[in-house]
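Chemist: Predicted model follows, preceded by the sequence.
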Amino acid sequence: MKLKEEYNRLVKSVKANAKESGNKIKNEEIAKRLGFTKSYFSELLKGSLAVKEEHIEGFKAYFSKELSGDVKPAPAWDSMNRERALIKVLLHEVAKLKSAATGAAIEVVLAEFEKDTRDVMNELND
C-alpha cells in the first residue's frame, strides 16, 4: 500500500472511531494535535506533499488510542448525546406504532430499522 493511501486510511479510521463514540473530530483538530497547519495536513491528504514513513509513525503515535478503538463515549451532557437520545426515543415510538399497525413484533420492526440505517450509512459512505 502506498504511504499516501495508508495515511488516508489511518485518518478515516480515526474519524470513524471518534464519530462512533460521539466525539466527532475534524481535519483541523487532527492537524493541530499533530502540530501541523490545516493547509499542510490537507496537502498530505491530497497527495500534494509526499507522505513519508515519519508522518505515518507520528500519526500512529498521536492517535494510538483512537486507532485501537478504545475511545470513551462523549459525556452525557454533550449535546450530541442528547440528540442521539431524542432520536432513539422517537425511533422506539415509531416502532411501537408500526408494530401495532402491522402486528409485527417490536423487535422485528427495530431490527428492520437497524438494517435500513446500516444500508443508508453504507450508501452515504460510498
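Modeler: Received the coordinates, thanks. This is a predicted model, so every value here is computed, not measured. Residues are numbered from 1 along each chain as shown.
Chemist: Only C-alpha atoms from now on, for both contacts and neighbour counts.
Modeler: Noted.
Chemist: Could you say which helix or strand holds residue 94?
Modeler: Taking DSSP states H and E as the definition, residue 94 sits inside helix 79-102.
Chemist: packing partners for that helix?
Modeler: helix 106-125 (3 or more Cα pairs under 8 Å, 6 or more residues apart in numbering; DSSP states H and E).
Chemist: another one to put next to it:
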Amino acid sequence: MSASQSASRGSRPLSPHLQIYKPIPTMVMSIVHRITGVALYGGTLLFGWWLIAAASGPEYYAVVNGILGSWFGLLVMFGFTWALIHHMLGGLRHLAWDLGHLFDKHVATRMAWATLILSVTLTVAIWVIGAMVL
C-alpha cells in the first residue's frame, strides 16, 4: 500500500455498526422481517414433513403428529404461525412503500408498531379459534 493510499484511507469515516444506532421501530421491524423470513424455511420444512407423514399412512402420521402435538411442537408451530403472519404484514408494508405511500417518518413508525401488534393479535386469534374448533 502506498503512502497516498494509506493517508486517504485514514481520513475517510468508518461505517458505523448497529451498536452505534439507537434502535427505532422501523429498523427493528426490518431486522425481524429478515429473521422471520429465515424462520419460514424451517417451518415450511416441518409443514412438508407433516404432509408427507399424512400421505405415508396412519402409523407414521401418528409419530409425526405426536412430535408436533407435544408442548414443544406446539410452541414451534405457534412461532411459525407468528413468523408467517408477521412476514406477510411486513411484506404488505413494503408493498405500500414500493407504491410510494406511507413514507412519512411518523406514519412509518406507526406502521412498524401496527405490524408487530397486529401479527401478535392475529396469531393469538388464529390459535384461539383453532382451539375452539377442535
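Modeler: Happy to help now that I have it. All of these numbers come straight from a predicted model, not from anything done at the bench.
Chemist: And the TM-score between them?
Modeler: Scored against TM-score structural alignment, normalised by the length of the first structure, the superposed chains reach a TM-score of 0.28; 67 aligned residues with a Cα RMSD of 5.1 Å.
Chemist: one step back: buried set for the helix holding residue 94 of the first structure?
Modeler: Across helix 79-102 of the first structure, burial judged by 16 or more other Cα atoms under 10 Å covers 81, 92, 95, 96, 98, 99.
Chemist: One more: stretch 58-70 of the first structure?
Modeler: Going by neighbour count (16+ other Cα under 10 Å), the buried part of stretch 58-70 of the first structure is 59, 60, 63, 66, 67.
Chemist: any idea how far it is from the chain center?
Modeler: 14 Å (Cα atoms, centre = their mean, to the nearest Å).
Chemist: residues in contact with that stretch?
Modeler: Stretch 58-70 of the first structure is contacted from outside by 10, 13, 14, 17, 18, 33, 34, 71, using Cα atoms under 8 Å, 6 or more residues apart in numbering.
Chemist: 6 Å - rerun?
Modeler: In this structure, residues lying in contact with stretch 58-70 of the first structure by Cα atoms under 6 Å, 6 or more residues apart in numbering are residue 14.
Chemist: Which other helices and strands does the helix or strand where residue 112 of the second structure lies contact?
Modeler: In this structure, residue 112 of the second structure sits in helix 105-133 according to DSSP H and E. Where contact means 3 or more Cα pairs under 6 Å, 6 or more residues apart in numbering; DSSP states H and E, helix 105-133 of the second structure is packed against helix 25-56, helix 71-98.
Chemist: and among these, the most buried is which?
Modeler: Of those, the one with the most neighbours on average (mean count of other Cα atoms under 10 Å) is helix 71-98, at a mean of 17.
Chemist: How far off centre is it?
Modeler: With Cα atoms, centre = their mean, you get 5 Å for helix 71-98 of the second structure.
Chemist: Equivalent analysis for stretch 98-116 of the first structure, please.
Modeler: That offset, for stretch 98-116 of the first structure, works out to 26 Å (Cα atoms, centre = their mean).
Chemist: Tell me which residues of it come out buried.
Modeler: Result for stretch 98-116 of the first structure [16+ other Cα under 10 Å]: buried residues 98, 99, 106, 109, 110.
Chemist: Next, format these as CSV and append distance to residue 121 of the first structure.
Modeler: As requested, those are exported to CSV (distance: Cα to Cα, whole Å):
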residue, distance to residue 121 of the first structure
98, 22
99, 24
106, 22
109, 18
110, 16
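Chemist: Just give me the closest of the residues you listed to residue 45 of the first structure.
Modeler: residue 110 (38.4 Å; Cα to Cα).
Chemist: For that closest one, give its distance to residue 120 of the first structure.
Modeler: From residue 110 of the first structure over to residue 120 of the first structure the distance is 15 Å, taken as Cα to Cα, to the nearest Å.
Chemist: Mind telling me the two of the buried residues of stretch 58-70 of the first structure farthest from one another?
Modeler: 59 and 66 (10.6 Å).
Chemist: returning to what we had before: which of the buried residues of stretch 58-70 of the first structure fall in strands?
Modeler: Among these, no member falls in strands (criterion: DSSP state E).
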